[in-house]
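>>> Next comes the sequence, and after it the predicted model I'd like to discuss.
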Amino acid sequence: MKRFALLLAAFLLAGCAAAPAQPAPAGTEQRVFNDTDVMFSQMMVAHHSQALEMVRLARTKAVREDIRTLAAAIDVTETDELKTMQVWLGAWGQPSAADPSAHAAHGGAHGTSPDDIKALGATSGTEFETKFLNMLIAHQHNAIEIARMETGTGVNPGALDLARRIDESRTAEIQQMLRYLNAPS
């Protein structure tokens, strides 16, 4: 049963990556965007970069296979989403904001600090897994908040679709990670 749940989680997460939001051909919907679409994409580029740092640590630091599998699925999904948002920003003539606090004045969600990621990298085994899961739960919750900002006032069809998928997939990831935290070792 545990193996089935693990395979199902990997399948569902991989499914999110299999249907990336693609920018429209030049001259169509990619010209339709507003400040919220730009802010969403810039904030998520920085946010995804932090998540990728964390999940890539799990390749060698996590003991449990289910945690390594979840991290690998998140890596694939967020790498694809990151590339898509960078393409949009380029098409819109907007920079990819590297600083997660760049939009703090607009209600931007805080990111995970470089010191926190460094401290995570200094742990291993079950200590790593517990810290990793707790950090990633908080991090993915922030992604949901950013996505909901986009669905509230964004106008770009691709960005709105991606925001909805981020909301759904990150909510599922959080539920899965909470189960991992509550599972006996």
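Received, thanks. Numbering: from 1, shown residues only.
>>> From here on, just use CA atoms for contacts and neighbour counts.
Fine.
>>> Identify each buried residue in the strand or helix carrying residue 90, please.
Assigned by DSSP states H and E, residue 90 belongs to helix 65-91. Residues 66-82, 84-89 are the ones in helix 65-91 that count as buried (16 or more other C-alpha atoms under 10 Å).
>>> That helix - contacts with which helices or strands?
helix 2-18, helix 35-61 (3 or more C-alpha pairs under 8 Å, 6 or more residues apart in numbering; DSSP states H and E).
>>> Just say which of these is most tucked in.
helix 35-61 (a mean of 21; mean count of other C-alpha atoms under 10 Å).
>>> Report the distance from that one to the chain centre.
5 Å (C-alpha atoms, centre = their mean, to the nearest Å).
>>> put this beside the first:
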Amino acid sequence: MTSFTRAPRRKPARRIAAVGVVSAGALLLAACSDNGDDMGGMDHDGDSSASSTAEPGKSAAAKDFNDADVTFAQMMIPHHEQALEMAKLADSRAADSKIKDIAGKIEKAQDPEIKKMKGWLNSWDKPTEAESMPGMDHSGMNGMMSDEDMKELKGMTGAKFDKMFAEMMIEHHNGAISMAKAEQKDGKNSDAKKTAEDIVKGQSAEVKQLQSILDQL
């Protein structure tokens, strides 16, 4: 672009021609590059350009999302956070080693997923919480436990804790599975849909394990 703004300056004919060819080539490359970005960012919110550096929740498809993807991430974050809160209680309260093992798996799987989902929302320029969420009691929302339920669980140890943990986590997981299936059906973002698939598979298997433990308690 610089060569065109300085056109009034007199230059030899050959040099002008050469500069014109180079400039045209540069403009063509820039146009191709811009067109690629624009196509990748069509019908999306936010800037069409995406960082190539590895960040949680970001990928080549980061800008390809819809309202279902946003809702999935915003709802699943507090859902996972409560599951982590429940899982961390098992270390000092559970008696059954299988309960402790499942609790460990929950922590290992869901903590990275929370970071990933927050990364998506940041890349989409969306809040990590829905407007109605801060400070609200999520009880009744897709298997979420009430504050009273959580308080009761914290007061238990041994076999009583194991039984209540298994019952609560089965309900909690079923809620997450329902949310994940909705994302698989209605979502658009490939990363979000893949995470939803992982949640359905992983938590369905854990529900079976928890039910087996519960049947033996």
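Everything's here; your move. Just so it is clear, the model here is predicted, and its values are computed rather than measured.
>>> still on that earlier bit, redo the helices and strands packed on helix 65-91 of structure 1 as JSON lines? Include distance to residue 177 of structure 1.
Compiled in JSON lines, those are given as follows (distance: least, C-alpha to C-alpha, whole Å):
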{"stretch": "helix 2-18", "distance to residue 177 of structure 1": "11"}
{"stretch": "helix 35-61", "distance to residue 177 of structure 1": "13"}
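>>> so where in structure 2 does the longest helix seen in structure 1 end up aligned?
Scanning structure 1 for the helix with the most residues, using DSSP state H, yields helix 125-153. Residues 158-186 of structure 2 are where helix 125-153 of structure 1 lands when matched by TM-score structural alignment.
>>> Which of the residues in the following helix or strand past the longest helix of structure 1 are classified as buried?
Downstream of helix 125-153 of structure 1, the first helix or strand assigned by DSSP H and E is helix 157-182. Going by neighbour count (16+ other C-alpha under 10 Å), the buried part of helix 157-182 of structure 1 is 157-167, 169-171, 173-174, 176-177, 180.
>>> quick one: helix 157-182 of structure 1 to structure 2 mean distance?
On superposition with structure 2, the mean distance recorded for helix 157-182 of structure 1 (mean C-alpha distance after the TM-score superposition for structure 1) is 0.5 Å.
>>> To which residue of structure 1 is residue 214 of structure 2 aligned?
In structure 1, residue 214 of structure 2 lands on residue 181 (TM-score structural alignment).
>>> List the residues that contact that match.
Residues in contact with residue 181 of structure 1 (C-alpha atoms under 8 Å, 6 or more residues apart in numbering) are 130, 133.
>>> From residue 3 of structure 1, how far out is it?
Distance, residue 181 of structure 1 to residue 3 of structure 1, by C-alpha to C-alpha, to the nearest Å: 17 Å.
>>> Hmm, residue 153 of structure 2 is touching residue 165, no?
Yes. Taking contacts as C-alpha atoms under 8 Å, residue 153 of structure 2 lies within contact range of residue 165: 7.1 Å.
>>> more crowded one of these two?
residue 165 (25 against 21; other C-alpha atoms under 10 Å).
>>> Surely that one and residue 152 touch.
No. Applying C-alpha under 8 Å as the test, residue 165 of structure 2 and residue 152 come out as separate, 10.4 Å apart.
>>> Kindly confirm my reading that residue 135 of structure 2 is in a strand.
No. Per DSSP: H, G, I helix; E, B strand; the rest coil, residue 135 of structure 2 lies outside any strand segment and is coil.
>>> Are we agreed that residue 56 of structure 2 is in a strand?
No. In this structure, residue 56 of structure 2 is coil, not part of a strand, as judged by three-state DSSP.
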